[in-house]
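[1] Sequence below, structure please.
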Amino acid sequence: MSCAYDFHLPGLSGETIDLSAYRGRPLLVVNTASKCGFTPQYEDLQHLWSLYGRDKPDGLMVLGVPSNDFGEQEPGSAEEIKTFCYRNYGVTFPMAAKAHVKGPEAIPLFQWLRQEGGFLSRPRWNFYKYLIGRDGNLTRWFTPLSKPTSGRVEESVRRILLDH
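    Below is the predicted model:
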């Protein structure tokens, strides 16, 4: 695969999320979990989605990818995850089905992100964030310590949105 828009993932509600449908839009891909100390970042992700993407045809796409890979902090079913995210954080951005994001079992999108970002970019816990430019290439990645609304992340998002 040559860029992020070449991937598709099963969606949390059973649909297929075809990233080619977002071609030309920046993407923020985040591996998520419902029972993690970083779980409140869902609220910040929703804020970014509402501010920069939801109603803007060329705005930021936020994509959550639930994973149980770290500390078994995403044990729920698809319905439980969906209900939890909406009820507690008002999540309306697209969510993929629960998937592996590390090691040899990682889904192809996360294998590609690791290849593009290098060894240090591989997720080592929940809520790693991957910012993909309008060209479909990885531009930056952030550890869970960088909140989605931190100056570093939000400034990177604004910069990429200005890049036409």
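[2] rest of the way, CA atoms for contacts and neighbours
    Fine.
[3] what number of residues lie near Y5?
    Y5 has 22 neighbours, counted by other C-alpha atoms under 10 Å.
[4] now swap in A21 and tell me
    A21 has 11 nearby residues by other C-alpha under 10 Å.
[5] And for it, nearest residue in space, chain neighbours not counted?
    Distances taken as C-alpha to C-alpha, 6 or more residues apart in numbering put Y5 closest to A21, at 7.7 Å, once the chain neighbours are dropped.
[6] please give me the structure for this one as well, since I'd like to look at both together:
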Amino acid sequence: MSVYDFSVQTIRGEQKPLADYKGQVLLIVNTASKCGFAPQFDELQELYERYKDRGFTVLAFPSNQFREQEPGSNDEVEQVCKLNFGVSFPLFAKIDVNGAGAEPLYTYLKKERGGMFGSSIKWNFTKFLIDSEGRVVKRYSPTTKPTKFERRIVELLDEANR
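    Here you go, the predicted model:
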């Protein structure tokens, strides 16, 4: 099993098979625009712009599960992300990342790479790095800034392009 076995809903309500991203290095992130970590959108966008032509994509999954820091509709979330943070990477429909209603992709990600205090997602901006084969390589905490592991992204891109 890999992330390519899942299909998710885009922020505009269309189904998107993650198999469409086969061969790319992915960074899957649960986001919230009103979170104290929201400035990470800037770094996520920088990395996306820097490496998208080499096969890197950020996939953002807004979630309102942590102190209701993403309360708006999908349309409102899209507007805030594009206008306030200049996001051009793919945004998906708001999801739950924990609990009985958790998005199946997130159930899989948590099973593959548990966190320091168990497998549940503890906060917004938990990041999962996926290699070009669809395998979960690493889980990064909300406090880990995306540029901190840029070197690892580049290594995975180099491996994928050999």
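[7] TM-score for the pair, please.
    TM-score of the superposed chains, computed with TM-score structural alignment, normalised by the length of structure 2, equals 0.93; 158 aligned residues with a C-alpha RMSD of 1.2 Å.
[8] circling back to that earlier point, wait, what's in contact with the residue nearest to A21 of structure 1?
    Taking C-alpha atoms under 8 Å, 6 or more residues apart in numbering, we find Y5 of structure 1 in contact with D18, L19, S20, A21, Y22, R23, G136.
[9] just K16 of structure 2 next, same as before
    S7, V8, Q9, T10.
[10] Wait, a helix at it?
    No. If the criterion is DSSP: H, G, I helix; E, B strand; the rest coil, then K16 of structure 2 is strand and not within a helix.
[11] So what does P123 of structure 1 match up with in structure 2?
    Matched across to structure 2, P123 of structure 1 falls on I121, judged by TM-score structural alignment.
[12] Please apply the same query to V101 of structure 1.
    Looks like V101 of structure 1 aligns to V97 there (TM-score structural alignment).
[13] what does P26 of structure 1 give?
    Under the alignment (TM-score structural alignment), P26 of structure 1 pairs with V25 in structure 2.
[14] What separation do you get for the residue nearest to A21 of structure 1 and R159 of structure 1?
    20 Å (C-alpha to C-alpha, to the nearest Å).
[15] do K129 of structure 1 as well
    According to C-alpha to C-alpha, K129 of structure 1 and R159 of structure 1 sit 16 Å apart.
[16] Looking at those two, which one has more neighbours?
    Using other C-alpha under 10 Å as the criterion, K129 of structure 1 and R159 rank with K129 on top: 26 against 11.
[17] all strands for structure 2, in order.
    7-9, 15-17, 25-31, 56-62, 127-130, 136-140 (DSSP state E).
[18] Select, out of these, the one closest to F37 of structure 2.
    F37 of structure 2 sits nearest to strand 25-31 of all those, at 8.7 Å, using C-alpha to C-alpha.
[19] packing partners for that closest one?
    With contacts defined as 3 or more C-alpha pairs under 8 Å, 6 or more residues apart in numbering; DSSP states H and E, the packing partners of strand 25-31 of structure 2 are strand 56-62, strand 127-130, helix 150-160.
[20] do that again at 6 Å, thanks
    Here strand 25-31 of structure 2 touches strand 56-62, strand 127-130, going by 3 or more C-alpha pairs under 6 Å, 6 or more residues apart in numbering; DSSP states H and E.
[21] All the helices of structure 1, residue numbers only.
    Assigned helices in structure 1, in chain order: 41-52, 78-89, 108-117, 151-162 (criterion: DSSP state H).
[22] closest to G71 of structure 1 out of those?
    Minimum separation from G71 of structure 1 across those (C-alpha to C-alpha) falls at helix 78-89, 16.2 Å.
[23] so how far does that closest one sit from its counterpart in structure 2?
    Compared with structure 2 after the fit, helix 78-89 of structure 1 shows a mean deviation of 0.6 Å (mean C-alpha distance after the TM-score superposition for structure 1).
[24] which residues of structure 2 does that helix align to?
    Against structure 2, the aligned range for helix 78-89 of structure 1 is residues 74-85 (TM-score structural alignment).
[25] Sort out which residues of the matching stretch are buried, please.
    By neighbour count with 16 or more other C-alpha atoms under 10 Å, stretch 74-85 of structure 2 contains the buried residues N74, V77, E78, V80, C81, F85.
[26] circling back to that earlier point, minimum distance to Y140 of structure 2: which of the helices and strands packed on strand 25-31 of structure 2 has it?
    Closest to Y140 of structure 2 of these is strand 127-130 (C-alpha to C-alpha; 5.0 Å).
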